[in-house]
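In: sequence isn't available, so here's the structure alone:
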C-alpha cells in the first residue's frame, strides 16, 4: 500500500479516469455557482476501495502515486458525476407510462389501479422489480424514493432486487383503505401491521431504507392516517412519502372529505405526518402559508415536472418554494412522469420554470439530481458526491451520445454549456455506464467500453 496525504492507496483499489464533477453544497440558481459549492477536475482520478470512495484528484498528481500495477479505467471524453437520485417514483407504474388523455383522478382509476392489482402475483412483482431496477441503472439512477403497491410482496421484491444490484433504495407499501378497488385496499390496522413488519425487516438492512407510504389523504381513512402518523412518531428516522396538492380536483375532494381541517396540508399536519423526514410529491397549488408551514416543519417537496405537464396538473413554483426556505427535490414520478431519465427531468424542470418566468441553471439541476436529492432523503452522509467514505455510486455521461449532442459539442466552450446540453438534449443514451458500490452495473454497449490498463508508478498524464 501507499500513503499519500493521509490517504492509504491499497493494491486492490479501483481507479476511474475522466472529467469529474460533483457538488459540495447548494450552488444557488445564478449563472455563477456559489464559491466552494462545486468541484470540477478536467482530467481526474476517482479512486475507490471495497465499494467506497477513497480519494479524488487530478490525474497528473495521482497517477504517479498509485501502487504499481494498479488498473486504471479510462472513460475517454466521459464526464463522471455522482449517481442520480430520484425523490419520487412508482415501481409498479412502468406499464402505465404514456397512457393517453386523462387528468390525475381519472388516470388513477383508468390506468393505475388495474395495473397495480397485478402485483398480488409474487412472480409478477419480482419480474417488474427486476425490470424497474435495471431501467433505473440504464438511466443513471442509483438511488430513489419509491412507491410500491399495497401488497407487501411488492416491497419485498423491490428490496430484493436492489440488494442484488447493491443499490440503496428507500421504499414502502402503499397504505390505502378507501376509494380504491377491493383488490388494492387494505385496512387501517392491517396497513399499520404490514408496514411495521416490512420496516422491521428492511429498514437499514444494508443500504435499504423504509418509507411510510399513505397514497394520499383521499384514499386513507382518518384512522389509517392516524396510525401512519403514529408509526412515523415511533420511528423518527424513517421517511414518510405521500402526494399533495397536485390537481385542483384532488384538492376539492380533500376539502369535502376533511371539512374540519383548514387546508390540505393541515390534514397531514393534524395526523402527525409532517416533519423533516417527510417528502410530499408535487405541491403545485399551494400558498405562502403552506410554504411557511413546510419550512417550519422541515417537510420537503418532490418537484415532478414531467408528470405535472403530462397530466395537465399545473406548474410548480420553484422560486417561491426556495425563497420560503422549503427543501425541494427533483423527481421523475414515473408512471405519470414520462421518463426515468433525470436528465430529461431536468429539462422539463427548466421548461416549467421558464413558463413561470423563472429559471433553473444547470448547476442547480445537477445539484438537485445528486447532492440535493441526497439531502432530501437524509442520505448525504453516504451518497450525493465524491467525498471519501461515501458509496462509490457514479455515472459516466457521454457528451456526444446522440447526433444533436455531438453537433452541439462543437460549439461548446464552457462547462455550464456542456451541462446545459446534457440536461436539455440528453436522455438514457447519454449514460455510458452506471457504477454502483464500485461495480459497473450498466454499460451502454461494447462501443462505450472504457480503456482499462495497468499503470506503472511513473505513468504521466496523457501518456
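Out: Noted; the coordinates are in hand. Quantities reported herein were computed from a predicted structural model and do not represent experimental measurements.
In: CA atoms for contacts and neighbours, from now on please.
Out: OK.
In: tell me which residue lies nearest the centroid of this protein.
Out: When CA atoms, centre = their mean is applied to the chain, the residue found nearest the centroid is residue 86 (1.4 Å).
In: excluding its backbone neighbours, what's nearest that residue?
Out: Nearest non-adjacent residue to residue 86, counting by CA to CA, 6 or more residues apart in numbering: residue 144, 4.5 Å away.
In: wasn't that neighbour part of a strand?
Out: Yes. Counting by DSSP: H, G, I helix; E, B strand; the rest coil, residue 144 is located in a strand.
In: here comes the other one, which I'd like you to weigh against the first:
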C-alpha cells in the first residue's frame, strides 16, 4: 500500500504528456497534451487527481493544498527504461571488441559477486539513485543468476516505494560454473521470487532467461511453463543483437528457423514479453512479434558501443511491432533516457528514417506504458495515474538557455531536450507523489 502523503499538493509548471503515438496521426500535435501554464494536483494517496490549465483549476483547490511554483520548468511523466542490468552498474564504459568478449571479460566476473546480499543491495542503491537522477521512475531490470540479487534489488526499491520490474537471470550452460543454475533450480527460484515480490507494493516480476545460448532447452521449457502458470508476470531476454551471437544460436538450436523462433517454440512470445535489441529480425520474425504482442526494446547506446547493428525503425513500424527505448546499462553507456534518445535519432537517420522528438518522448513514457500493458497507470499525467513524474529544466545549461530563446514549436523544444539534454535537465523526480530525487543546486 502507498503511504499517504500529509496533504494534497498542487504543482504549477508547464505540463506535457501523450495520449497517442504521434507517428500514427496525420496531425502529430493531436497526440500531445500540453499546458503552458498548468496545474498538476497530486492527492494524499500519491495519485494524480487533476491535470490542466492553472487558470481553470487553481480556484477549486482544497483549502489545505500545498502549492509549489515551478514556473519555467516542465513537468512530464517519469521515464520508463525497458531493458538494463543492475549488476553491470560498475562496469559501464568498459572497453571491448564486441558483445561476447565483453560478457566473458567484464560481465560474468562482475556478476559473480552478487551472491553476496550486502554487496547486491549496495549496488542496487547506487543503481536506483542513478535512475532517479536521470528521470527514470520505472525500469525493467535484470538481476544476476543469484536470487539474493533480486531480493536485494526489490528490498531497496520497495523501501523507496518505486514502481520497478525485475527478475533473476536463468542461465544453466555456456557460462562460468559459479554463475550456473539448473533448469530445476532456476525455475524454483524464479517461482519463489514471483510469489514473494510480484505485486508486493509497487514491485513486479519478470521471468529472465538471459539469452538462448546460456539456457538449455530444458530451462527454456521450464520458463515457458512458468509463463503459462503466471500470465500477468513479465518476461525479458535478448534476441538478434549481434551476428556472432546469432550464428552461435543457429549452432545450438539447428532445428529452429531463427533466433526468435527458439523462444517461440517454448511459448515465450506473448504480451508483456520484452526482447532486448531485436536488430537482426526478418519479416517473418517481425510478423510473429506483432501477432503475439511481444515487445522490441531498442538499445541504441549499447548497439553502437558494441557495434551490434542499427535498429530498423521503418520495418518495425511497418510491421506494427510494439517497440520501446532502453539504456541497456552496462553495455549501454548512459543511464539517461535523454542521451538514449539522442543516439536513437542518429541510428534512425543512418537507416534513412526520421525519428521525431515527439515520437521519442512518447516511446519513453506513454508508449512504453502501453507496450507493457500498464496504460493509465504509469507514463502519463492523466487523472487516476500513479504520480510518477519528473521536473525538467529546459535551461539547465548555458547553451540550452541560449537555444531556448530561439525555439518556435513544441517539437523544437523536445528535440533540443533530446539532443542537448542529460541528467542536468532533471531538477526533481517524484515517485507516488513523493520527491525521490532533487538536483543539488
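Out: All right, it came through fine. Predicted model, so just to flag it, every value in this text is computed and none were measured.
In: list the TM-score for the superposed pair.
Out: Overlay of the two chains. TM-score (TM-score structural alignment, normalised by the length of structure 2): 0.97; 436 aligned residues with a CA RMSD of 1.4 Å.
In: still on that earlier bit, the residue nearest to residue 86 of structure 1 maps to what in structure 2?
Out: In structure 2, the residue paired with residue 144 of structure 1 according to TM-score structural alignment is residue 139.
In: contact partners for that match?
Out: The contact partners of residue 139 of structure 2, taken as CA atoms under 8 Å, 6 or more residues apart in numbering, are 80-84, 163-166.
In: between the residues you listed, which sits nearest residue 295 of structure 2?
Out: residue 82 (9.6 Å; CA to CA).
In: trace the closest one over to structure 1, please.
Out: Aligned against structure 1 - with TM-score structural alignment as the criterion - residue 82 of structure 2 pairs with residue 87.
In: distance check, that match against residue 369 of structure 1.
Out: Here residue 87 of structure 1 is placed at a distance of 9 Å from residue 369 of structure 1 (CA to CA, to the nearest Å).
In: between the two, which one's more packed in?
Out: Taking other CA atoms under 10 Å, residue 87 of structure 1 and residue 369 do not tie; residue 87 has more neighbours (29 against 25).
In: is that one in a helix, a strand, or coil?
Out: strand.
In: residues touching it, list them.
Out: The contact partners of residue 87 of structure 1, by CA under 8 Å, 6+ apart, come to 144-146, 279, 302, 329-332, 373, 376-377.
In: swap the cut-off to 10 Å and go again
Out: Residues in contact with residue 87 of structure 1, defined by CA atoms under 10 Å, 6 or more residues apart in numbering, are 143-146, 170, 241, 279-281, 301-304, 328-333, 368-369, 373-374, 376-377.
In: swap in residue 421 of structure 1?
Out: The neighbours of residue 421 of structure 1, taking CA under 10 Å, 6+ apart as the test, are 343, 347, 362, 399-400, 404-406, 408-409, 412, 415.
In: how much space between the aligned partner of residue 420 of structure 2 in structure 1 and residue 359 of structure 1?
Out: Residue 420 of structure 2 is assigned residue 425 in structure 1 as its aligned equivalent, the criterion being TM-score structural alignment. Going from residue 425 of structure 1 to residue 359 of structure 1 by CA to CA gives 17 Å.
In: do the same with residue 43 of structure 1
Out: For residue 43 of structure 1 relative to residue 359 of structure 1 (CA to CA), the value is 30 Å.
In: what's the burial count for the residue nearest to residue 32 of structure 2 when sequence neighbours are not counted?
Out: Using CA to CA, 6+ apart and skipping residues adjacent in sequence, the residue nearest residue 32 of structure 2 is residue 18, 4.5 Å away. Residue neighbour count, defined by other CA under 10 Å, stands at 26 for residue 18 of structure 2.
In: next up, the contacts around residue 18 of structure 2.
Out: For residue 18 of structure 2, the contacting residues are 29-34, 76-77, 358-359, 361-363, 365-367, 379-382, by CA under 10 Å, 6+ apart.
In: from these, which ones fall inside helices?
Out: 358-359, 361-363, 366-367 (DSSP state H).
In: which one of these sits closest to residue 49 of structure 2?
Out: residue 366 (17.9 Å).
In: counterpart of the closest one over in structure 1?
Out: Residue 366 of structure 2 maps onto residue 371 in structure 1 when the alignment is built from TM-score structural alignment.
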